[in-house]
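**Student:** Have a look; sequence and predicted model below, questions after that.
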Amino acid sequence: MLTKYILLLFFILVSSMEGEANRPNIVFIIADDMGWDDVSFHGSDQILTPNIDLLAYTGVALERYYSHCVCTPSRSALLTGKFGHVTGMQGYPLTNGEDRALPITEKIMPQYFKEQGYATHLVGKWHVGQSRVEYWPTSRGFDSHFGHRGGYIDYYEYDLLETWNIGEVSGYDLFRNLSVAWDVKGYITDVYNEEAKAIIKSHDITKPLFLMVAHNAPHSGNEQAPLQAPPDVVRAMRHIELPQRRYYAAMVKKLDDSVGDIVRALSEKGILENTIIVFVSDNGGLTSQTGANYASNRPLRGLKTSPFEGGIRVNGLIWNKNLTQGQHLWKGYMHVADWLPTLSRAVGIVPPVNIDGIDLWESIVSNGESKRDLIIEIDDYTGFAAIINGDFKLVTGDVMPNYSNYQGHTFKGIAGSGPSYADSIEKSAVYSVLSNLEIPFKHADTNLRNKIKISCNVDTSSKEICYSGNGTVCLYNIKEDPCETTDISAVNPDIVGKLFGRLQIEFKRAIPRIKPHESNLNALPSLHNYVWNVWRSSDTSSNNM
């Protein structure tokens, strides 16, 4: 009771803060296409992520954190607090040749915080519109943007290759605000890491900081070189059996190093103790298929682009020094759309209304019940939908079997005993930083690895696995069967009917996508000095205006 009282008191004090400078800083770090089994606090001994893990052990790990199954919808939901289908951003992610964007009529996260005196910065990926200047980050509430505007880039050359009807099309996609960043050199994870540290170092502490670091890692690169990492880091992963998984592990290692460096930079700036740090993945990993990065969502079923748990149940944690005295594992449902109201409340701002996101701050702080009991996934491009309500999950429409099965079990091979997890923790940057704070990290809940680890007896060769489509639906008790092995729709027609009815309400709210995945020849990089740059003026009609 005393612990809960202290945490609730903290919540009240934060909520009643007056003055811009006293508001907590926010650093929001997004991994791209990172699998459930690719952070070691979920139990993996193959890929170690000690910096990320320590934030979970001394903060709050989110056991049931959900996102949309692909990047553009998940980032749209994050920024607006609305489900992707409500803003017309559902389904297949934006390509660089589309004249489509998150509608400019939507007020988004950096705008809310900027109004409250925050310095707002984005480092890394945008991916919610780039054909017009008014779609760019600096037109939508960010004071600065350094990064790529599209879905991914080559880790060294910073270009993006797309295949159009006319053939392969390539262009440079790295910008500093409105200008092409031709002068940049280096591995992109390191480049973004240095930029994030520079922003923290130069930050005017009389204002609160809102910094979003949206890494390219560990998304795959272009088809000709999908997995890229410095050779010495790859070589250090020789304990991993499969070479493609070894490259992926090195990409994750560089991502984890960046998390540690950012925490150290906050500490050196003297603002860590008044900072809220969030780490999430935008969606599940892509183990195989086109654009695979060899991530693993094991033992969850499905990949990125699927409505099964491997596509939408993802890594998530929140850290603040004042959260460390409580429960380090929160079991409630949370959706990516909830971050806008939750972080607003966390820093003493009245959360916006008329959104799908729910303010979960008090529930997380007090380890209480979640106010969210509804998760929605609609993809009218592919033609599937899913709904989670309470203990049950319904999947309908046409899913893609190759993206909806069990994968990753062949990736787990380790040569020898592998690296020492305890050593990796003690050698990490976050461990060093926490040693200077009054945080009982030496007694941190490292047993959380066992508490959050999902174990399922899955027969990956079984032909009895349910795939929705052609009138077939799949129903699961998602609490008892997180790996979605047993369809219970036949014996629970009442639950199927209830969930299907609720899903129809969301279909009526959905804004249909207009000409999805259609590239315009005016966007050809060859017309713009081989850059994926602005190609349509603001006075031209658009379905997003």
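**Tutor:** Noted; the coordinates are in hand. What you are looking at is a predicted structure, and each value in this text was computed from that prediction instead of being measured.
**Student:** C-alpha from now on. contacts and neighbour counts both.
**Tutor:** Noted.
**Student:** Quick check: buried residues in stretch 98-114?
**Tutor:** Buried residues in stretch 98-114, counting neighbours by 16 or more other CA atoms under 10 Å, are found at 98-103, 107-114.
**Student:** put this beside the first:
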Amino acid sequence: MNKFLIILSLLWFTGCSQSKESKKPNFIFILVDDLGKEWVETYGAEEIETPNINALAENGITFNNAYSMPQCTPSRVALLTGQYPYVNGWINHYDVPRWGHGVNFDTTKNPSFAKVLQDAGYATCIAGKWQINDFRIEHDAMGKAGFDAFCMWTGYESGNKPSDKRYWDPYIFTKEGSKTYDGEFGPDIFSNFIIDYMTAHKNEPMCVYYPMVLTHSPFVHTPHEPEAKTKYQKHKAMVRYTDFIIGNILKSLKELHIEDKTYLVFTTDNGTSPGIIGKRDSVYVRGGKSYLTENGINAPFLVITPDKQHFKTDALIDFTDVFPTLLDLAEIENKTKASGYSFAEILKGKTKESKRDWILSMGGLSAKISDDDRMENWFTFRDRVLRDEQYKIYTDTLKQIVRVFNLKKDPYETQNIIDDVAAKSILQKFKKIISGLPNKDAQPKYSRTIDSLYNEPVEKLNCCGGPKGARKNNMMKLATEEMFLKQLQ
């Protein structure tokens, strides 16, 4: 009898433990590089087929009003930290490997969602594009950011030509260091790494962040379409290959039997390259990357939830909301200074409205190199846009509203109604919001100057595959503001 009671007790405690563990959901967060809604079929794209991405919408939640930032770096840092660029300082599209100005992503001051989840017991993984730290200098950058496992394109490293490759013959950084994978296609390496990690950690809560290298230029042929020749053909091939990879991940979730405890998010960091034109809902749309227009920042945003919530919503969300949402879903107290608001209640199907009255995007102008080798913004207050459910305003660098659009009547922003009598109340509303924003945007934190950073011993710079003999002269290509701006363009 005593043995029977002991067995019952053990079963009861085991059941409680498993029940408690099941409350921790998995997170698979997919961030595509440079892809606007005009190239996602479920959002009305007419010149592409994306059946696997469509499946996300058909089995999940479709967000119609999700703001990214207009360029790569501001979007990624806002996403990781839950802070707007005017708070974290990462306003421009400059990454350390390319510009090399001693700037580093300070994970102690700006913890990522991965770090917070890792500290709460999550297994964490990242594969794809980072570009926020220089791995030659900070070999432990991914660990400090909160990732147990990583497989990363380093971003182009000045003076190290092989590092330019992210697609064919990619140059990739792992715990073993950096090297070129001859004859291989980078997106396959990254996606296989993700799927292998999901397989190895299927029995524990995990957070997988997959910032794809697709569909950013250079435009290339893919394993499925080697005959693609023109830029347009290659772009379409890359979008189709993105969809193929999404399909593989969905298939893996099903085969691993973890669909019912996983949130999968699909979005993009900004609009398509301006050199590419797509057709959406019978309208030809030029790519909006680097612009604050809707085609540059109103990103596709699809979520599959464990209980397969299925609906469309006009709820206002932006990239700063992801951080608090993941913590909320994981039932982790948010002790950070994240700017965003959780939209977990939407994902749980309890509402279709967000906690927000407005969303914001910024980060489309250039910067300059100061006399002491620091990157600085041209203006103390950067231009930005804000919108509510109907109206969108543009501000200039003097905190003045310069344009107003009624997005419900004018989704392509063709009629500035700032002088209309009906816009007066709208102006007053947004002026009040703007007055509450800081007068001076934050700057990134710089740990070292160029001289101290690039006069390291050769063997230290070369520890992770960097070029032998790397020095300031052959690593720093942007000695003037004019050269910097030319490269930025």
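**Tutor:** Good, I have the coordinates. Quick caveat: nothing in here was measured; it's all calculated off a predicted structure.
**Student:** still on that earlier bit, between the buried residues of stretch 98-114 of structure 1, which is nearest residue 177 of structure 1?
**Tutor:** residue 110 (15.1 Å; CA to CA).
**Student:** Secondary structure class of the closest one, three-state.
**Tutor:** On the three-state scheme (DSSP: H, G, I helix; E, B strand; the rest coil), residue 110 of structure 1 is labelled helix.
**Student:** Roughly how far does it sit from residue 345 of structure 1?
**Tutor:** 15 Å (CA to CA, to the nearest Å).
**Student:** same thing with residue 47 of structure 1?
**Tutor:** 35 Å.
**Student:** who's more crowded, those two?
**Tutor:** For residue 47 of structure 1 versus residue 345, neighbours defined as other CA atoms under 10 Å are more numerous around residue 47 (26 against 20).
**Student:** I'd assumed residue 40 was in contact with that one.
**Tutor:** Yes. The pair residue 47 of structure 1 and residue 40 qualifies as a contact (CA atoms under 8 Å) at a distance of 6.3 Å.
**Student:** for the residue positioned nearest the centre of structure 2, what are its contacts?
**Tutor:** By CA atoms, centre = their mean, the mean C-alpha position of structure 2 lies nearest to residue 76, the distance being 4.0 Å. Residue 76 of structure 2 is in contact with residue 269, counting by CA atoms under 8 Å, 6 or more residues apart in numbering.
**Student:** Correct me if wrong, but it is in a helix.
**Tutor:** Yes. Applying three-state DSSP, one finds residue 76 of structure 2 inside a helix.
**Student:** Relative to residue 257 of structure 2, how far out is it?
**Tutor:** 30 Å.
**Student:** again, but for residue 198 of structure 2
**Tutor:** Residue 198 of structure 2 is 11 Å from residue 257 of structure 2, by CA to CA.
**Student:** Looking at the two now, which is surrounded by more residues?
**Tutor:** Each of residue 198 of structure 2 and residue 257 has its neighbours counted (other CA under 10 Å); residue 198 has more, 26 against 13.
**Student:** what about the closest residue to residue 34 of structure 1 other than its chain neighbours, helix or strand, and which?
**Tutor:** Once flanking residues are discounted, residue 34 of structure 1 sits nearest to residue 285: 4.8 Å by CA to CA, 6 or more residues apart in numbering. Assigned by DSSP states H and E, residue 285 of structure 1 belongs to no helix or strand.
**Student:** Residue 285 of structure 1 matches what in structure 2?
**Tutor:** Taking TM-score structural alignment, the alignment pairs residue 285 of structure 1 with residue 272 from structure 2.
**Student:** which residues touch that match?
**Tutor:** Residue 272 of structure 2 touches 34-36, 286-289, 295-296, counting by CA under 8 Å, 6+ apart.
**Student:** between the residues you listed, which is nearest residue 361 of structure 2?
**Tutor:** Nearest to residue 361 of structure 2 among the contacts of residue 272 of structure 2 is residue 296, at 9.9 Å by CA to CA.
**Student:** in which helix or strand would I find the closest one?
**Tutor:** Secondary structure (DSSP H and E) places residue 296 of structure 2 in helix 294-297.
**Student:** Show me what that helix is packed up against.
**Tutor:** Using 3 or more CA pairs under 8 Å, 6 or more residues apart in numbering; DSSP states H and E as the contact test, no helix or strand touches helix 294-297 of structure 2.
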